[in-house]
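Trainee: One predicted model, sequence on top.
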Amino acid sequence: LPLDPDYPAARLTYMLRDAAPVCAVTDRAGRLPDGTDAEVVVLDGLDVSSHAWTDPARALTPAHPAYVIYTSGSTGRPKGVVVPHRAIDNRLRWMQHEYGLTAADRVLQKTPSSFDVSVWELFWPLREGATLVVAEPGAHKDPVHLARLIREQDITTCHFVPSMLQVFLGTPEASGCAAALRRVFCSGEALPRETASAFARALPGVRLHNLYGPTEAAVDVT
């Protein structure tokens, strides 16, 4: 269950109470609201010397939950979606079969972990031996920084929501990314024809893939 510390305290409290995790892990104290039943484990200064060095004995099956992602709540209260290992494994296998990462690829991870696109950004390259490049927090909002990062890190694969892709394409720096990029994925919103046309002009030779799917279907379905 990823928790974004930038969310309002009321939303974080609701998610923690609703999901009822056995513990919440944070990098430093004060990042999560009080008033929930979850035990908070603070990594900063954590002493693990007295803990066992072996993995706990626990039998997992493909039906066990892999993660919980909360929807935006645009139609009401946010809803926690439990995605099992089987579903996200199937999703990642499909993506590899369809788009075929290799060890020469470099995938940009920039989506906040509270959104399910971050799942394939993180695990697809790690499964296939590609390079994972993690952007600094908040970088997904800065198109000029992203363009520089794509060029400097030779990013071959990345994702944009269509509205941010339009902003990105409007920067003079975007056209300089064509030398590195091989494929760009879009999802999360409807992709306007005008944005797709602008993409073709700014990044000739780069493939644009328009995906769609609800959180309940393990990120994308088509």
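Mentor: Yep, it's here. Residues are numbered from 1 along each chain as shown.
Trainee: from here on, contacts and neighbour counts on C-alpha atoms
Mentor: Noted.
Trainee: Contacts for the longest helix anywhere in the chain, please.
Mentor: In the chain, with assignment by DSSP state H, the single longest helix is helix 85-99. Identification of contacts with helix 85-99 by C-alpha atoms under 8 Å, 6 or more residues apart in numbering yields 61-66, 120, 124, 217-220.
Trainee: this is the comparison structure:
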Amino acid sequence: MVTVWNVVQAQVERIPEAVAARAAQTYTYRDLATLVSDLGERIAAKVRPGSLVALDASNRVSGAVGILAAIAAGCAVLPLDRESPAARRARVLDDARPALLLRELAEAEFALEESGLPSPPRQPSLGEVAYILYTSGSTGQPKGVMVPHDALVDRLAGLAEVPGLAAEETVLALTALSFDISLAELLLPLTVGASFVAVPDETRADPFAFTELVAAAAPDVIQATPSFWRMLMASEWTGASGTRLWCGGEPLTPSLARQLVPRGRELWNLYGPTEATIWATAARIDSAERISLGEPLAGVGVRIDDNGELLLYGSGLAHGYLNREQLTAERFPQGDTPQGRRRLYRTGDRARLRPDGSLEFLGRLDSQIKLRGHRIELGEVEATLEEHPAVSQAAVLLQGADQPELAALVAFVVQRAEADIQSWLKDRLPSSHRPARIIALPALPRTTAGKVDRVALAACLAVGDQAVPPTAVPSRGDVHALVAEAWRQTLAADSADEDANFFDAGGNSLLLAVLQKRLSDGLGVRVPIREIFRNPTIAGLVDSILRTKGPS
């Protein structure tokens, strides 16, 4: 069985002194191999081959070293979501029951901690599994996708061909490890003799600092979600003419494509669920009028059933879901293909084949959504809401899907009593999964079949939006007035609560960049994004600005 570590080792032997990664310091292939081997030996001394190792690390060099070391030790690796609340993280760990936790102490330095969790009675064999990633689950319980070594190796080889990555090229590594596309940034370069440049979290969140890093690093490839690209557009990023831009994780809209095409050497639209290993299709976009999912990557087969659902098959499919035999059987059935009976994956996405053979995305068949790159099962949010002792029923909608920069989750609840539900959700759901608004109703509307009438809820939401009365904002001088007005405009709100948290009020990384630009333009000085992060209320932000700028 060939693993990605075997492929990287071949590059180590071929070009040991070539640059493999740049972060706070530069690492050669030999440096990286030494770190991986040392950590792999420490892991092997603690657990048996086939064990599951959880990884709590950044997307920088630590991420690559931790993943490769676990694989080198014959283990499967579970990258943890560092931004998940403690309760959700505990659910993941309780379901996966890793034998060991690798906790990042510093760049490429780890503490090895026994998880303290007993192995489940029927611990599955993970000898062929490279990694497990947890995605949102419709029942309220996140589910672990088990990706085997051959799927990872084959997919990386396919991506090296299309969209393409050559030896000595450079990729930016900016995606969190809890997203499988991070593997295209960390591991793909190492399999072809290229290198990656690690993007610190604070730089990723600041479009101006990110722009400076891109100018200095001159990468050949930048991969990001449409939401991240919109954040850059909002900061008036002028582009990088020599860079190939990879875009995926959400639908690429014509308006965004029109902005991106002239800002890079090539623009690629990529599509693929976690269950099909990183990306499954790719399309080079030359015109905003011709946006498609493109054609399958090497080793990927596609089929569209009678209901319009896109089915994938081939070497890149996951083994299934950890501890979810029934769900695995439902989502990975056997089916007919031009190559005979094959194992399929039902994506839940609607698509059609265009006359030229390319795929066109038509939306979802279920309640799963993509919001700013995050895969969210509305059922998970609803189930979590209904765990609250004051909530008897809940339904969640995506508002503003046609305006990605303003899109947000809205929850409707039937309450037994008054309660601060938002504060309760902070301990149980990632910020990406929390509703921007919670609306209490005496009962949820139902269809004649007894199901929640989501069309009626959407209509209720529209009426409710028109009925919100504007309220006055207290003035504390010109700076306060400017901040409050920028806040209202950015959130498209009729009022601005001085002590409301920007992110709880519907803000996100894209709107953060919009707010930063409005403030910087209005004040005539650059307001760092980190200051908005540290002071996410109007009152706090005004105080911060006055401390650094002084009263106007």
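Mentor: Right, received. Where do you want to start? Please read all numbers here as calculations on a predicted model, not as lab measurements.
Trainee: Please state their TM-score.
Mentor: The TM-score (TM-score structural alignment, normalised by the length of structure 1) is 0.78; 191 aligned residues with a C-alpha RMSD of 2.5 Å.
Trainee: returning to that earlier point: can you tell me which of the contacts of helix 85-99 of structure 1 are in helices?
Mentor: Counting by DSSP H, the part of those found in helices is 120, 124.
Trainee: wait, A240 of structure 2 sits on R263?
Mentor: Yes - the criterion here is C-alpha atoms under 8 Å, and A240 of structure 2 meets it with R263 at 5.9 Å.
Trainee: returning to what we had before: the following helix or strand past the longest helix of structure 1 vs structure 2, average offset?
Mentor: Downstream of helix 85-99 of structure 1, the next assigned helix or strand under DSSP states H and E is strand 106-109. Once superposed with structure 2, the aligned residues differ from strand 106-109 of structure 1 by a mean of 0.5 Å; criterion: mean C-alpha distance after the TM-score superposition for structure 1.
Trainee: What span of structure 2 is strand 106-109 of structure 1 aligned with?
Mentor: Matched against structure 2 by TM-score structural alignment, strand 106-109 of structure 1 falls on residues 170-173.
Trainee: Strands along structure 1, start to end?
Mentor: For structure 1, the strands defined by DSSP state E cover 23-26, 39-42, 65-70, 80-84, 106-109, 131-134, 157-160, 183-186, 207-210.
Trainee: which other helices and strands contact the first one?
Mentor: So the one you mean is strand 23-26 of structure 1. Judged by 3 or more C-alpha pairs under 8 Å, 6 or more residues apart in numbering; DSSP states H and E, strand 23-26 of structure 1 is in contact with strand 39-42.
Trainee: So which elements touch the strand it packs on?
Mentor: Counting contacts by 3+ C-alpha pairs under 8 Å, 6+ apart, strand 39-42 of structure 1 is packed against strand 23-26.
Trainee: And the strand it packs on, what's buried?
Mentor: 24-26 (16 or more other C-alpha atoms under 10 Å).
Trainee: That strand vs structure 2, mean deviation?
Mentor: Looks like 0.9 Å for strand 23-26 of structure 1 (mean C-alpha distance after the TM-score superposition for structure 1).
Trainee: Determine how far that strand lies from the middle of the whole chain.
Mentor: Taking C-alpha atoms, centre = their mean, to the nearest Å, one finds strand 23-26 of structure 1 lying 19 Å from the centre of the chain it belongs to.
Trainee: Quick one, which of the strands of structure 1 gets closest to P5 of structure 1.
Mentor: Proximity to P5 of structure 1 (C-alpha to C-alpha) singles out strand 23-26 among those, at 9.4 Å.
Trainee: gap between the residue sitting nearest the centre point of structure 1 and G188 of structure 1?
Mentor: The residue lying closest to the centre of structure 1 (C-alpha atoms, centre = their mean) is S118, at 0.9 Å. Relative to G188 of structure 1, S118 of structure 1 is positioned 12 Å away (C-alpha to C-alpha, to the nearest Å).
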